[in-house]
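Enquirer: Sharing a sequence plus its predicted fold:
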Amino acid sequence: MGICDGRVVIVTGAGRGIGREHALEFARQGARVVVNDLGTGRDGDGRSGGPALAVAEEIRALGGQAVASGDDVADWNGAARLVKTAVSAYGGLDVLVNNAGFVRDRMLVSMGEDDWDEVIRVHLKGHFLPLRHAGAYWRERAKSGAPAAARVINTSSGAGLLGSVGQANYSAAKAGIAALTQVAAAELGRYGVTVNAIAPAARTRMTEEVFAETMAAPESGFDPMHPANVSPLVVWLGSVASEAVTGRVFEVEGGVISLATGWTHGPRADRGARWSPAEVGDAVAKLLEEAPDPLPAYGARPSSV
């Protein structure tokens, strides 16, 4: 008996990397899993049903239950079919893990329109659409007198929390996902749904260059950058035990779990009347003196912060 025994789980982007580990761990914990993946390349090009099928077969070989889905989560009809797949195959839906994504890294002045649009589409729209259709399903259940103990786990990033040089498109999308998480938690709680996000650090196709120096596992046998390190938190957030946790963003790396606090109200100056432009400079200087220094964006030089 696992902590997600009998629960029905969708994991997007589950054909490789972190998503694959999520799907496998949910299955080990007793869940029935819809393995969704388009099978694209690191930059979003191409398409193949192979990765999703392979993970579903791997789960079944371990004695678990899984079906594969090749639907595009950033397409309205594709996301709707994905939710219907879970309901048709297993009679319901309890957990949605939004994980699908890819990168097209460029400096701002070199980034093309397609580089921006496609990354925003797959990450941000690809979170919204499955969440929208799953939320509508849970709302209807609640209206019929059967509220769910449902869970959504979104995937943000440290780039979305602090920014990352050379990743303006990815950082903007991941920041949007953090905000989407807060809004969805506030709106869907009445239906028995919690919504949280993770900002993981692990070695995947998208990060293999960043974490190249940690490719080899240390002598202890613990690989701090292995994507499987991320999944225990996600599986717990997908369980009924996490019902008191919603609207939160957790950072997870290796054996470390931390809670990201995000934007908060800081020092303020109230003149009691409209400011004149000449007065604003002194007021801002005092606010900056009272506030902590911001953390730099990943990859930023100290002089540029």
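Expert: Nice, I can see it. Remember, it's a predicted structure, so these values are computed and weren't measured experimentally.
Enquirer: Every contact and neighbour count from this point should use C-alpha atoms.
Expert: OK.
Enquirer: what's the burial count for Glu113?
Expert: Number of residues near Glu113 (other Cα atoms under 10 Å) recorded here: 8.
Enquirer: Give me the distance between it and Asn196.
Expert: 30 Å (Cα to Cα, to the nearest Å).
Enquirer: Next: Arg28.
Expert: Taking Cα to Cα, one finds Arg28 at 22 Å from Asn196.
Enquirer: Which one's more surrounded, those two?
Expert: The neighbour comparison of Arg28 against Asn196 (other Cα under 10 Å) goes to Asn196, with 26 against 20.
Enquirer: and that one, helix, strand or coil?
Expert: Following DSSP: H, G, I helix; E, B strand; the rest coil, Asn196 is assigned to strand.
Enquirer: my guess is it meets Ala260, correct?
Expert: No - checked against Cα atoms under 8 Å, the pair Asn196 and Ala260 is beyond contact range at 11.4 Å.
Enquirer: try it against this one:
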Amino acid sequence: MTTRFNALVIAAATLLLLSCAATTGSKTAELSNPYILQAENHTSNGMAAMQQERWDAAMRSFSRALTAAQLADDSALITHSWYNLAAAQSNAKQHTQAEASYRQVMELAQRHHDQVMQLRGRLALHLMQQRLGRLPETFSLQQLPASLFSKQQWPADLHLQAARLAQRLGETAEAEDAYQLVIKRNRNTPSEFKMAAEAHMGLALLARDRGENQTAINQAEQALSYCRQIGAARLTAHALLLQGELAQKPVEKWDRVERALDIYIALDDKTGQKKALTLLSQQANEAGDEKGAEQLLLRLTDLEDKLGE
């Protein structure tokens, strides 16, 4: 009797499972490519590492994202992964690898008719080349779309990159126009606020170079207001250093530069530390503070030794 009862229970349970399976099978299952999910996860990890300036970790994550994108055979994701990898390589000073990766971005984007990514890769490559003194002599801004400097036709980062390139090439009018295009855009995400802050800093530097110190200070202050909302520490230090350089009152000058120095120390940015210590040393000398100037000079000398200068 017990055996027969158990058999009936098992049979009923089997029928229930089959019934559930049949019901589930009648619905359209949501499909997701696991390789795309892997690429997205690795990309997120890489972005987090970039924000913390952990370039080796960023390169590893972006390389894994690239592999996953290739396994997914997702052309757009592959192109973006090459771009992210190139950016990490550039920051890690692996310039030869970065140039090859940027060219891969441009080639893939052209092949798949992605004008935005093609231009994004091109601008990033030219900026890196200009910083390294390797920009081809035949290059000119006129080779770029004029709309980069006149219309909000492109993503904000392209206008920002075009502005930086123009500024570095001494084309100040074009640089200012492109920075203004970035500032006038609506902002919702941290990256959009960061780009606006960078545009204000670009305008601040242009104003400083024209001798318009108060305008430069005001533009740097606007950059700082955004930086404090999103936590852009390095840009905060740059803005404070600029304000300290241009401030009229000694107390304000010292305060801004000292705060910038604290941030550079926390970031282990020795180049930034050198700039800040140099300004503080100059101010101490101007104030007749011989002991303070001597201490700052010792710190500066020690730092230059670490930089190999």
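Expert: Everything's here; your move. Here the structure is a predicted model, which means the values were calculated and not measured.
Enquirer: And the TM-score between these chains?
Expert: Once superposed, chain against chain, the TM-score is 0.26 (TM-score structural alignment, normalised by the length of the first structure); 137 aligned residues with a Cα RMSD of 6.9 Å.
Enquirer: name the element Trp138 of the first structure belongs to?
Expert: helix 126-143 (DSSP states H and E).
Enquirer: cool, and Arg4 of the second structure?
Expert: helix 2-25.
Enquirer: Can you give me the buried ones in stretch 233-249 of the second structure?
Expert: 233-247 (16 or more other Cα atoms under 10 Å).
Enquirer: which other residues reach that stretch?
Expert: Here stretch 233-249 of the second structure makes contact (Cα atoms under 8 Å, 6 or more residues apart in numbering) with 198, 201, 213, 216-217, 220-221, 223-224, 227-228, 252-257, 259-261, 263-264, 267, 276, 279.
Enquirer: what do you get if the cut-off is 7 Å, keeping everything else the same?
Expert: Applying Cα atoms under 7 Å, 6 or more residues apart in numbering, the contact partners of stretch 233-249 of the second structure are 201, 213, 217, 220, 224, 227, 252-254, 256-257, 260, 263-264, 276.
Enquirer: So which elements touch the helix or strand harbouring Ala293 of the second structure?
Expert: Assigned by DSSP H and E, Ala293 of the second structure falls within helix 290-307. On a contact count with 3 or more Cα pairs under 7 Å, 6 or more residues apart in numbering; DSSP states H and E, helix 290-307 of the second structure meets helix 270-286.
Enquirer: quick one on the thing from earlier: now the angle between helix 126-143 and the helix or strand that the helix holding Trp138 of the first structure is followed by, please.
Expert: Using DSSP H and E, the next helix or strand after helix 126-143 of the first structure towards the C-terminus is strand 150-155. With axes from the mean of the first three to the mean of the last three Cα atoms, to 10 degrees defining the directions, strand 150-155 of the first structure sits at 170 degrees from helix 126-143.
Enquirer: In strand 150-155 of the first structure, which residues are buried?
Expert: Ala150, Arg151, Val152, Ile153, Asn154, Thr155.
Enquirer: What's the separation between the first one and Asp114 of the first structure?
Expert: Just to be clear, that refers to Ala150 of the first structure. Per Cα to Cα, Ala150 of the first structure is found 35 Å from Asp114 of the first structure.
Enquirer: got it, and Ala56 of the first structure?
Expert: Counting by Cα to Cα - Ala56 of the first structure and Asp114 of the first structure are separated by 32 Å.
Enquirer: Among those two, which residue is more densely surrounded?
Expert: Ala56 (27 against 10).
Enquirer: tell me the contacts of the nearest residue to that one once chain neighbours are set aside?
Expert: In space, and not counting its chain neighbours, Ala56 of the first structure is closest to Ala66: 5.1 Å by Cα to Cα, 6 or more residues apart in numbering. The contact partners of Ala66 of the first structure, taken as Cα under 7 Å, 6+ apart, are Arg32, Val33, Val34, Val35, Ala56, Ile59, Arg60.
Enquirer: Sort out which of those are in strands and list them.
Expert: Judged by DSSP state E, strands contain the following of the contacts of Ala66 of the first structure: Arg32, Val33, Val34, Val35.
Enquirer: Tell me the one of these nearest Ala278 of the first structure?
Expert: Taking Cα to Cα as the measure, Ala278 of the first structure lies nearest Val35 of these, at 58.7 Å.
Enquirer: From Ser258 of the first structure, how far out is the closest one?
Expert: Distance from Val35 of the first structure to Ser258 of the first structure, counting by Cα to Cα: 27 Å.
Enquirer: ok, these two, which is more surrounded?
Expert: With neighbours defined as other Cα under 10 Å, Val35 of the first structure and Ser258 compare such that Val35 has more, 32 against 12.
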